[in-house]
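# Can you look at this prediction? I've put the sequence above it.
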Amino acid sequence: MAASKITAKIFRRKYLSYDSMSTPLRRCLTMFDLTVLGISNMISSGIYVLSGVVAKEKAGPAVILSYLFAGLAMFLSCICYAEFGARVPKAGSAFTFTYLTLGEICAFVVGWDAILERMLSAAASAKGWSTMMDGMFNNAVENYTIDNIGTIDVTGFSHYIDLVAFGVTILGIVFISVGVKILTNANIAITVVNVISLIIVIVVGFMAGSVRNWTVNSPGGFLPFGVHGIFAGTASLFYTFVGFESVTNAAEEASDPVRQIPKAILIALLFTGLMYVGASMSLTLMIPYNLIDLGSPFPSALRYIGYQWAVYVVSIGAVVGISTSIVLDQYGLARNVYAMSSDGLLFSVFAWVHPKARTPIIASLTFGIIVAILAMLLKYSTLIEFLSIGTLISFTTVSACVLVTRYLDPEGSSDISKRPLSETSTILDSGYGVTTAIQHVQPELKKYYQKFPFLVRHSGAHIIYIVIVLIVFFTMMGMFATDINYHNRGYCYFVLVFCTIGLLCSVFILQMYEQRNRPPSFTVPFVPYIPVASIVANTTLLTQLPGLAWLRYFLWLILGLAIYFVYGVRHSLLNEEDSEEKVMKTTYSSTDLTEKTLCEEKDSGSESPASVRRFD
């Protein structure tokens, strides 16, 4: 009995009520603001620093393919985010989506991962900014610090205390505390400078570069690290696209999130993907991959071909671009912490919003200082490897959430008042209003499959969850077998064929069931294929990350779960909604509101307004 109560408590789901669109944050961002927010947060250290690291150490000139594969995997995840961003325009991104779909403990893990992701992303950007700036002055700061303070000889740590990275992170805290509109206006101007400088560098590389640097001048040719190097590079470069999450994190500050967020996400991703591919081609055309300077890849490549004036152009673009990323990563971090604290899962002090600036200032200050310390002490490569795990797990979970909502949540009813009160509760729909949602219901088999007794006999809901787990399992098993038994080709092929058959069977099982919930706004097309492809792509990339990164992640996860079971589970706002009387009161209120509005529309003959739009 006690175990069942605990299970019910940690897997309880959140429902958004009629007033869920109300927020202490200021709704002032346009679609253009959101698109630029996504672009500026993606075009940062990921292109100016990480492209050189991946090209030199993991993929060679095939870094171009790594960017393409990373962009494709991210596109699949972006579509899933876009649907949830339109349906649930609240701060918190993947955390909020998972809370509504899979339950509290799953949401906490995803939210905890998102905090890790944003902290490390901001720290990596600060580290990249410091490296870039110091490189422009012949490493004067690094040399001064080593001479006067000394070095650090610990695995995973920077070899010196990076005070520049610490300082620029502190400046970022100041910027995100002044208010989102001021931040956005400055961001637009900076992004324009960043994009123009990058376009100039791409053009110069195409004009002055040589294809010989992909073949003759490149040790090992175009694929010096083989196919494995491409996927290893893809796993690292995946981080460069995560900036699109800043769009969904800004949902509570968007003026029309339902229409703006899906478009802003997809436009930002497409534009950034084209810039990444063009820039990586330009870099590897200008200089052989083995000669790239890891600290400043583009300036070193431009010096190599004798374009000194372009060095200053790319340096300006890099400095302003990475500066923006530092600020926006901390912006997203503060919103993630704010969302979890508002739900009672983290300490409530982090949910405090400054009455004038209307920003979560305590969350910004506290976690900003942690970011500054990480940037000051850890190596860039350590930050990137650690970062990718949390990101990929969050994206995999959101893709699974799309499958769950499509097969286990109900269709909208044309007459809500006829639903049994015990089955209904309120949830925000894409029209900002009230609709009804049944607790996860049994998925309905398609008519053809209903004649098979063994299918009808088993719980469809359990089958859906089992299938999602099997998809992840078969993917990881296949990729691990490929890595471990690379030289035992017979065994490797057998495992890959077995896993492929398992994946196809899993998708076939999903196809046996009717899809229930299709929101009237943006919808992921080709379900279940796109969400399954996203899960497979993200899981494949997870298998490419080193074991040490996994160890660090599990330590972070243990810390988070300790906080959840000691504090979060007892202070969750859902504790206040557990009584049946309160749930029924909410249900009566929402049903009465809908009935009243529908009657008024019938009398006036007008179209249903957005405030009572339902899933049909």
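Nice, thanks for sending it over.

# CA only for contacts and neighbour counts going forward, please
Fine.

# Okay, helices next: where are they in the stretch 1-150 of the chain?
Under the criterion DSSP state H, counting those that start in this stretch, the stretch 1-150 of the chain contains helices at 2-10, 31-42, 45-48, 50-54, 63-87, 94-101, 104-136, 140-148.

# Report the angle between the second one and helix 104-136.
Helix 31-42 and helix 104-136 are oriented at 70 degrees to each other (axes from the mean of the first three to the mean of the last three CA atoms, to 10 degrees).

# OK, contacts around Glu385?
The contact partners of Glu385, taken as CA atoms under 8 Å, 6 or more residues apart in numbering, are Ser236, Leu545, Pro546, Ala549.

# Widest-spaced pair of the residues you listed?
Farthest apart among these by CA to CA are Ser236 and Ala549. That separation is 11.9 Å.

# more crowded one of the two?
Residue environment comparison for Ser236 versus Ala549 gives the larger neighbour count to Ser236, 29 against 17, counting by other CA atoms under 10 Å.

# just checking, the more buried one touches Phe386?
No - under the criterion of CA atoms under 8 Å, Ser236 is not in contact with Phe386, lying 9.8 Å apart.

# picking up where we left off before, closest to Ile190 out of the helices of the stretch 1-150 of the chain?
Once the helices of the stretch 1-150 of the chain are compared by CA to CA, helix 31-42 is nearest, at 8.2 Å.

# and here's the other structure:
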Amino acid sequence: MSQLFRRKSVEGLLQNNGEKKKITKTLGAMDLTLMGIGAVIGTGVLVLTGLVAARDAGPAVILSFILAAIVCGFAALCYAEFASTIPVSGSAYAYTYITIGEFVAHLMGWTLLSVYVLTTSAVAGGWSAYLGGFLEGFGIYLPDKLMNIPSNGGLINLPAVVIILFITWLLSKGTKESKRVNNMMVAVKIGVILLFLVVGVFYVKPENWTPFMPFGVEGVLAGASAVFFAFLGFDALSTSAEEVKNPQRDLPIGIITSLAVCTVIYVAVCLVMTGMVSYTELNVPEAMAYVLHAVGHDAIAGIVAAGAIIGIMAVIFAYIYATTRVFYSMARDGLLPKAFASINPKTEAPTMTTWLSGVIAAFVAGFIDLKDLANLANIGALLTFAMVGLSVIILRKSHPSLKRGFRVPLVPFLPIVSIGTCVFLMINLPSSTWLYFSIWILLGVVVYFGYSKKHSVLVPKVQEEERKRA
């Protein structure tokens, strides 16, 4: 039983940074902030804003976003402390490995893999919808069979598959080269959102905000659970720790700044969008373009759609990137086959895991419904956020003198609040989501006992300690 909770030492994790085959440090605070904005601002603001307003919260969708942002804010503080203290790849996986133990760490890594892959696939589905609408503006109609998943009457969502494989190819060329393209995509995305706000604000009719809360408090809470998906992304920054030039300073800046900027953008877009048309009209996947068409700005709507097509690519970029770094960390620790930790000497990137992550995400995007993907990503992310909060409390007690570039205030109060709010939002998710997620966790347990437990890098150390005691 004790083997399930064997832990890696802080020194052991930090020591991995000195390995010969390490990933090159190329990222600064601005790169991280842009990567965070690129990961967060995407399907959430471009797709979920309208759908959640129409189905769950009405104009009060802004409260749903604010509530979700508060929950993420508590978690972001915990991530910032860990990322500045233990700058190694792996995110919640690495943090739970040194505080709770190997078995829980394995399940956190397993959960993160599902969160990042599912988010990549869901975002690609949103990208496909914008592409279809954009092309239709030029009289180009892609076959429905190649634009829809089987459950919606199609064969495959081909554009979603193609864009994921393209971004995978880009990432396989290495972080240094691909980050320039990512920064450009983020700039385009922010530009079209600002264009939407500047044009749309002149068409806001306050009467469209009445009734403000048509579905009551329950609708706001349901909306918060749904739009939580829109904030996933800042946590992916902590998986890049080994590639950051000055992680103790730059990671907290990147995590907190990107979350704050994204929250302001979400609230502004929701206010303008629900003010331009009635919330009952927003049950469409390309809501920003739709409301511009509704007020007669077809040209601006086309520009926004084009910008969305480019901008959502940055989200796919961030999540495939994060997936590969979790694969890399788990394989390096022996919990997955060592081949997943191999680094391409030419690109200085984990090429094999990059392609593995991309191919799996492309398959899921081609055949699975976006809403189901979002809910599964939500429950996994909420669980990992809660575990990071718990890990902060444990590390403060076990390593009180450890050098921390950033410290969460009011420990243990704020981490406990973070844990409680995450659990609260998890409870508001559908029972089917809990069922599918339980199956995934069960599969992770099988992998651990079937492979990981025997191949862990900690096995020789534990055996040596047992020989000494004998």
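Looks like it arrived, so ask away. All values reported here derive from a predicted model rather than from experimental measurement.

# what's the mean deviation for stretch 65-73 of the first structure versus the second structure?
On superposition with the second structure, the average gap between stretch 65-73 of the first structure and its aligned counterparts reaches 0.5 Å (mean CA distance after the TM-score superposition for the first structure).

# Pull up the aligned stretch in the second structure for that stretch.
The counterpart of stretch 65-73 of the first structure in the second structure, counting by TM-score structural alignment, spans residues 63-71.

# For that stretch, buried residues please.
The neighbour-count check on stretch 63-71 of the second structure (16 or more other CA atoms under 10 Å) flags Leu63, Ser64, Phe65, Ile66, Leu67, Ala68, Ala69, Val71 as buried.

# residue contacts, the fifth one?
Taking CA under 8 Å, 6+ apart as the definition of contact, the neighbours of Leu67 of the second structure are Ala224.

# The second one now?
When contacts are counted by CA under 8 Å, 6+ apart, Ser64 of the second structure touches Ala57, Val220, Leu221, Ala222, Gly223, Ala224, Ser225, Val227.

# follow-up on the earlier one: quick check, nearest of the buried residues of stretch 63-71 of the second structure to Phe5 of the second structure?
Sorting those by distance to Phe5 of the second structure puts Val71 at the head of the list, at 28.4 Å, by CA to CA.

# ok, that closest one touching Thr421?
Yes - using CA under 8 Å, Val71 of the second structure is in contact with Thr421, at 6.0 Å.

# From Leu593 of the first structure, how far out is the aligned residue in the first structure for Ala241 of the second structure?
When the structures are aligned by TM-score structural alignment, the residue of the first structure matched to Ala241 of the second structure is Ala251. Note on Ala251 of the first structure: its distance to Leu593 of the first structure, by CA to CA, to the nearest Å, is 25 Å.

# which one of these two has more residues nearby?
Between Ala251 of the first structure and Leu593, counted using other CA under 10 Å, the more crowded position is Ala251 (25 against 14).

# check contacts around the more buried one.
With contacts defined as CA under 8 Å, 6+ apart, Ala251 of the first structure is in contact with Gly85, Pro89, Lys90, Ala91, Pro257, Ile261.

# Which of the residues you listed sits closest to Asp578 of the first structure?
Each of the contacts of Ala251 of the first structure was checked against Asp578 of the first structure using CA to CA; the closest is Lys90, at 22.2 Å.

# counterpart of that closest one in the second structure?
With TM-score structural alignment as the criterion, Lys90 of the first structure lines up with Val88 in the second structure.

# again with Gly278 of the first structure
Using TM-score structural alignment, the equivalent of Gly278 of the first structure in the second structure is Ala268.

# For that match, which non-adjacent residue is closest in space?
If you skip the residues right next to it in sequence, Ala268 of the second structure has Leu197 as its closest partner in space, 7.5 Å away by CA to CA, 6 or more residues apart in numbering.

# element containing His462 of the first structure?
Following DSSP states H and E, one finds His462 of the first structure within helix 460-484.

# counterpart of that helix in the second structure, which residues?
Residue span in the second structure matched to helix 460-484 of the first structure, by TM-score structural alignment: none.

# Do a quick rundown of the helices in the stretch 201-350 of the second structure.
Under DSSP H, counting those that start in this stretch, the stretch 201-350 of the second structure gives helices at 216-231, 247-276, 287-294, 298-332.

# Tabulate those helices in TSV, adding columns for distance to Gln3 of the second structure.
Listed next are the helices of the stretch 201-350 of the second structure as TSV, based on distance: least, CA to CA, whole Å:
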stretch	distance to Gln3 of the second structure
helix 216-231	35
helix 247-276	32
helix 287-294	51
helix 298-332	17
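
# Please name whichever of those is nearest to Phe166 of the second structure.
Distance to Phe166 of the second structure, taken as CA to CA, is lowest for helix 298-332 among the helices of the stretch 201-350 of the second structure, at 9.6 Å.

# Whichever helix or strand comes after that closest one maps to which residues in the first structure?
Along the chain past helix 298-332 of the second structure, the next helix or strand (assigned with DSSP H and E) turns out to be helix 351-367. On the basis of TM-score structural alignment, helix 351-367 of the second structure is assigned to residues 361-377 in the first structure.
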